[in-house]
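>>> Prediction below, plus the sequence it came from.
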Amino acid sequence: MRTSKIKKLVSISLAMLTVLSFTACSGGTSNKGETSAIKDVSFPLKETASLKMLTSAPSISTQDPNERVIFQRLEKETNVHIDWTCYPDEQFADKKNLALSKKDTLPDVVFNAGMNNNDLLRYSKQGVIVPVEDLIDKYMPNFKKVLAEKPEYKKMITAPDGHIYSFPWIEELGSGKEAIQAIGDIPWINKKWLDELGLQVPKTTDELVTVLKAFRDKHPEGKTDVIPMSFIINGVNEDPGFILGAFGLGDNGDHYLVNSDKKVVYSTVQDGYKEGIKYLNKLQAEGLIDPEAFTQKWDTFVAKGKSGRYGMIFTWDSSNVSVNKNDFIPLPALAGPTGIVNATRQNAMGVDVGRCVITSGNKNLELTAKWIDKLYDPVQSVQDNWGTYGDEKNANIFELTADKTLKHLPLGKASPWEVRANQFVGGPLAILNSYYGKYTTSPDDAQERLDIIRNTYVKDMKAENIYPVVFMSQEDIDTLTQYETAVKAYTERKKAEWILNGGIDAEWDSYLQEMDKLGLQKILDIKQKYLDAYFAK
């Protein structure tokens, strides 16, 4: 449910990659055997068939997908054996690129493909992956039902040339302002410390300064190593950008906002942004911000949290950082100096367009499509996404009830991620809001977060729209990538510098000029073109 904090390992030599590509988990082989295409597929097959698939798995879990109960059940139900080549998540991007560069040894399917729209268009143009809209129409009733119920997803996965090149991952948990992704960087404040010091939950930016100073000076719990506020600068869910909503439109992870006129604006060139950065610099000058917040990685951030040193943090779920999640409560959107209260929304939806692709090396398209379609069965999708039941080796996520629905089991003090990592398989799937109460229950941690967003933040969300998922042309993707890389790197570097050292007033005009030189207006023109088309539809 949360974004992974694991960063890619440094690439090793091409020669070593070539060797490793033949020795990955689950006995991947270098030579692809020719098989006759199976027609009129009906499961279970009378004779066992095999497909070759490339995938990834969390490094803390088994690296043999066929050891997972979910895949064992699928093989029994279909009589299709999957010959997996699997890599740890952090190695997968490099290994996938290498595997897809060799057209004579392509896998049949890339299961957890992790492809963006640029990848899909590039690999389709190269003849590496194939369009799948006809397969969906002929062989995939489960997926067709999803697209019929939610036609907006068909728009998201359809390329400008009219083809569909991938099967998506879809996870709905709430919608609109009440979607679970509406706010990623929730500010959490230490309620235990507030109570101990006789302090109220701050409602304004000025009151927050007072509280953070009390944390610093009064040593709650007798601690002498208190960190009043910590974050990971530019860390999306761990960034302090949420605070900037008290000064205007605010900021989010990709810096794109849609204003009340349905125009795309860039958050880091707004006047309110400047005032918000000055406020954070004031906190820094007062010694209220963790000095390591500008350099630390996830592990360091968590370690200090588990030591009970934080007064306030920004993250998706406080239980990932704190020893006792009950110590922290979500801090509501604060009123700024002019009375502005704004909970800035993230441009996030529970959809990954390029989750699974079929390669041009696949000779069994009907079989593959029908096998993938089983993953879109509602009860199957729920298990693929979170985990399963009846696993005798690992903690189970669900119990299967008498009416064949899935009921989430309590996780206790266990980390939701660690329990799920040992069971879920990911890949193409769909969980719609209509499934809850019909096929499954909502996860406890997800429901808790939905309640927080609904009860704490929705009332202060000023933006009626976020920037949607759109499928751009190859030309526009290339142009956007060219300019966006430079603009984002520059603006995020200046953000860190200004919070640390100040100087934003003196540099503001030259900063805006540099942003324009780097291509910001060209970026906004492209983004606006697709936003206009989205609203027109």
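That came in fine, so what should we check first?
>>> Please count neighbours and contacts with C-alpha atoms only from this point.
OK.
>>> Report the separation between the two terminal residues of stretch 409-426.
In stretch 409-426, first residue to last residue: 19 Å (CA to CA, to the nearest Å).
>>> Correction: the previous question concerned stretch 338-355.
First residue to last in stretch 338-355 (CA to CA) measures 45 Å.
>>> in it, what counts as buried?
With burial defined by 16 or more other CA atoms under 10 Å, the residues of stretch 338-355 counted as buried are 340-355.
>>> next one: it to chain centre, how far?
Relative to the centre of its chain, stretch 338-355 is centred 12 Å away, using CA atoms, centre = their mean, to the nearest Å.
>>> before we move on, what about stretch 517-534?
That offset, for stretch 517-534, works out to 23 Å (CA atoms, centre = their mean).
>>> Name the residues that touch that stretch?
263-266, 467-468, 470, 472, 476, 480, 483-484, 486-487 (CA atoms under 8 Å, 6 or more residues apart in numbering).
>>> same thing with stretch 458-473?
117, 155-160, 177-178, 256-260, 262, 264, 333, 341-349, 530-531, 534.
>>> Take this one as well and set it beside the first:
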Amino acid sequence: MKSKSLLTLVLASLLSIMTLTGCNKTKTTEAPKDTDINTNEKINVKYWVPFTPNQYIKSLNESLMYQELEKKTNVHVVFDHPAEGQETEQFNLLVNSKDLPDVIQTYAGEYKGGVDKAIKDGVYLRLNELIDKYAPNFKKLLQEDPELARQVTTDEGNIYAFPVIGEDKNEPAWWGPVIRKDWLNDLGLKDPESIDDWYNVLKQFKEKKNAQAPLMLGKKGIDSYGTLISAFNIGPGFYKNGNTVKYGPIEPEFKDYLATMNKWYNEGLIDKDFATRDKKSREAVITSGKTGAFITEYALVDQYSAAIKGTDAKAEFAPTVQPALKNGDKVHYRVVNNRNGGYEAVITSSCKNPERLVKWFDYAYGKEGYMLFNYGIEGTSYTMVDGKPKFTDIMTKNPDGLDFWTVCNKYKLEVGPYLRDYKAVPDFTKFDKDAMDKWTKAEADYVLPQVNMTAEESDNYSAIMGDIDTYRDEMVLKFITGKEPLSKFDSYVTQLKKMRIDEAIKTYQAALERYNNRKIK
């Protein structure tokens, strides 16, 4: 997610320098028998995490939230931020050096061979036993939600990190179709719910509203969240039906999808330049009133609404449900937010105080930490109004004229290892709520969970899919625009099979089965 909600899942996070570093890489991860931890002694922590600086805050070392956290926990953190654009390179140098920080966040999953190997190599600590004794808040979340427990556990049964965790077990969808509601009203049309409904609406937008591009289609012809293709009972890529992995672009229903898009394109119902538009060009069509429908994230719509008023003061955008093939059919694929939202922080073998650090991380998943990380400091960044937190003017009407997202990391944390409230933003509008309500009507049982591949599987999968992705993208555009006739669809599928798509499906199947069989408490 992005921008004004959890949606902006952009890099930002937590802590750094520990004078008490230096344990060798074979240090035991077993928690001591004494569960009493002396929190009166101040400790220092070295924390490596990517962070995007701006004119208001250059580093998380300037965060007032972390300064407040230090007062509460007696843990002093000094953050070390890699240079932008060099995160992967610097991470690789870091884990191969003898000078490990205490914490590595966000890029920890990039360890060559995977996180289980990082634990075997003595670089990351296995956290299971430490969490059991020193992280009651985190432990409770796992006990209450077995699927979350599965998401934070590796195929070998290791819990290795503290991630951002969504407050709700099933966070609503943040991506879906948006339509010109004022045009629907003018034409006496209802919100479209089926593919046939959409065809009729788009046709009337073209004929009676002179829409230059009745529908703005994504530049690849399929969006990665399956907004339109899901109507045909498949996913946009790899998906699951029950516990069987399938690949949407070779299924017979994919041909039906392509035939529909080709028909719409030929009749001028899809933007003729969809395949070549960049973000700026696409937004220009939307805000100039030349389109009647598009697919996007809810966080951007208020910007489009403000911009289009200069062209058409009566223009009104509204969310609508993902279409089904026929009215009453269920849709099984949409955007999802795994409750484990990533940005995972691992504790390395150099940490001399893993018990204190686990306890420190656990604070962010409890009641007090929840308020601090989501809203900041009471009286400074928020106040309680009618029993609910409300951001102050320093966040919403900053005296320096800066927007909420520019100033937020000085007072709260945009994203990182904590229990996150996706509504912890100042401008959660009626449109946002309506969009989430409507887009979440589609089910997500075809969406694959976050599976892990072995190092060998990952290398082989990447080698296969690199060429397949290129070929598929090229052929999808040709089929939709008519440069290739749909009579060649079977030849296209045959070519994908020659390129070993079935092998990639088997790899995903094996990873899914391991995921389903993960040992969790």
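Nice, I can see it. This structure is a prediction, so every number in the text was calculated from the model and none was measured.
>>> Got a TM-score for the pair?
Overlay of the two chains. TM-score (TM-score structural alignment, normalised by the length of the second structure): 0.77; 487 aligned residues with a CA RMSD of 4.3 Å.
>>> rewinding a little: so which of the contacts of stretch 517-534 of the first structure are in strands?
Using DSSP state E, the members of the contacts of stretch 517-534 of the first structure that fall in strands are 264-266.
>>> Which one (most neighbours) among the residues you listed?
residue 264 (22 neighbours; other CA atoms under 10 Å).
>>> check contacts around that residue.
Taking CA under 8 Å, 6+ apart, we find residue 264 of the first structure in contact with 256-258, 467, 524, 527-528, 531.
>>> when you align them, which residue in the second structure goes with it?
Residue correspondence to the second structure (TM-score structural alignment): residue 264 of the first structure is matched to residue 245.
>>> same thing with residue 86 of the first structure?
Aligned partner of residue 86 of the first structure by TM-score structural alignment: residue 81.
>>> I'd like the distance between that match and residue 51 of the second structure.
On the measure of CA to CA, residue 81 of the second structure and residue 51 of the second structure end up 6 Å apart.
>>> Strands of the stretch 101-250 of the second structure, start to end?
All strands of the stretch 101-250 of the second structure, identified by DSSP state E, counting those that start in this stretch, fall at 103-105, 165-166, 175-180, 213-216, 238-241, 244-247.
>>> Make JSON lines out of the ones you listed and add distance to residue 128 of the second structure.
Listed next are these as JSON lines, based on distance: least, CA to CA, whole Å:
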{"stretch": "strand 103-105", "distance to residue 128 of the second structure": "16"}
{"stretch": "strand 165-166", "distance to residue 128 of the second structure": "17"}
{"stretch": "strand 175-180", "distance to residue 128 of the second structure": "35"}
{"stretch": "strand 213-216", "distance to residue 128 of the second structure": "48"}
{"stretch": "strand 238-241", "distance to residue 128 of the second structure": "30"}
{"stretch": "strand 244-247", "distance to residue 128 of the second structure": "30"}
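>>> among those strands, which is nearest residue 298 of the second structure?
Nearest to residue 298 of the second structure among these is strand 175-180; the distance by CA to CA comes to 6.3 Å.
>>> Report the mean deviation for the closest one after fitting onto the first structure.
Mean deviation of strand 175-180 of the second structure relative to the first structure after superposition (mean CA distance after the TM-score superposition for the first structure): 1.3 Å.
>>> quick one on the thing from earlier: from memory the match of residue 86 of the first structure sits against residue 49, does it?
Yes: counting by CA atoms under 8 Å, residue 81 of the second structure touches residue 49, with 5.3 Å between them.
>>> Run through the residues that contact the match of residue 86 of the first structure.
Residues counted as contacts of residue 81 of the second structure (CA under 8 Å, 6+ apart) are 48-51, 59.
>>> where do the helices sit along the stretch 151-300 of the second structure?
Counting by DSSP state H, counting those that start in this stretch, the segments of the stretch 151-300 of the second structure that form helices are 181-187, 195-209, 252-266, 279-287.
>>> Adding distance to residue 136 of the second structure and mean neighbour count, write these out as CSV.
Listed next are the helices of the stretch 151-300 of the second structure as CSV, based on distance: least, CA to CA, whole Å; neighbours: other CA atoms under 10 Å:
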stretch, distance to residue 136 of the second structure, mean neighbour count
helix 181-187, 48, 15
helix 195-209, 49, 18
helix 252-266, 47, 19
helix 279-287, 45, 15
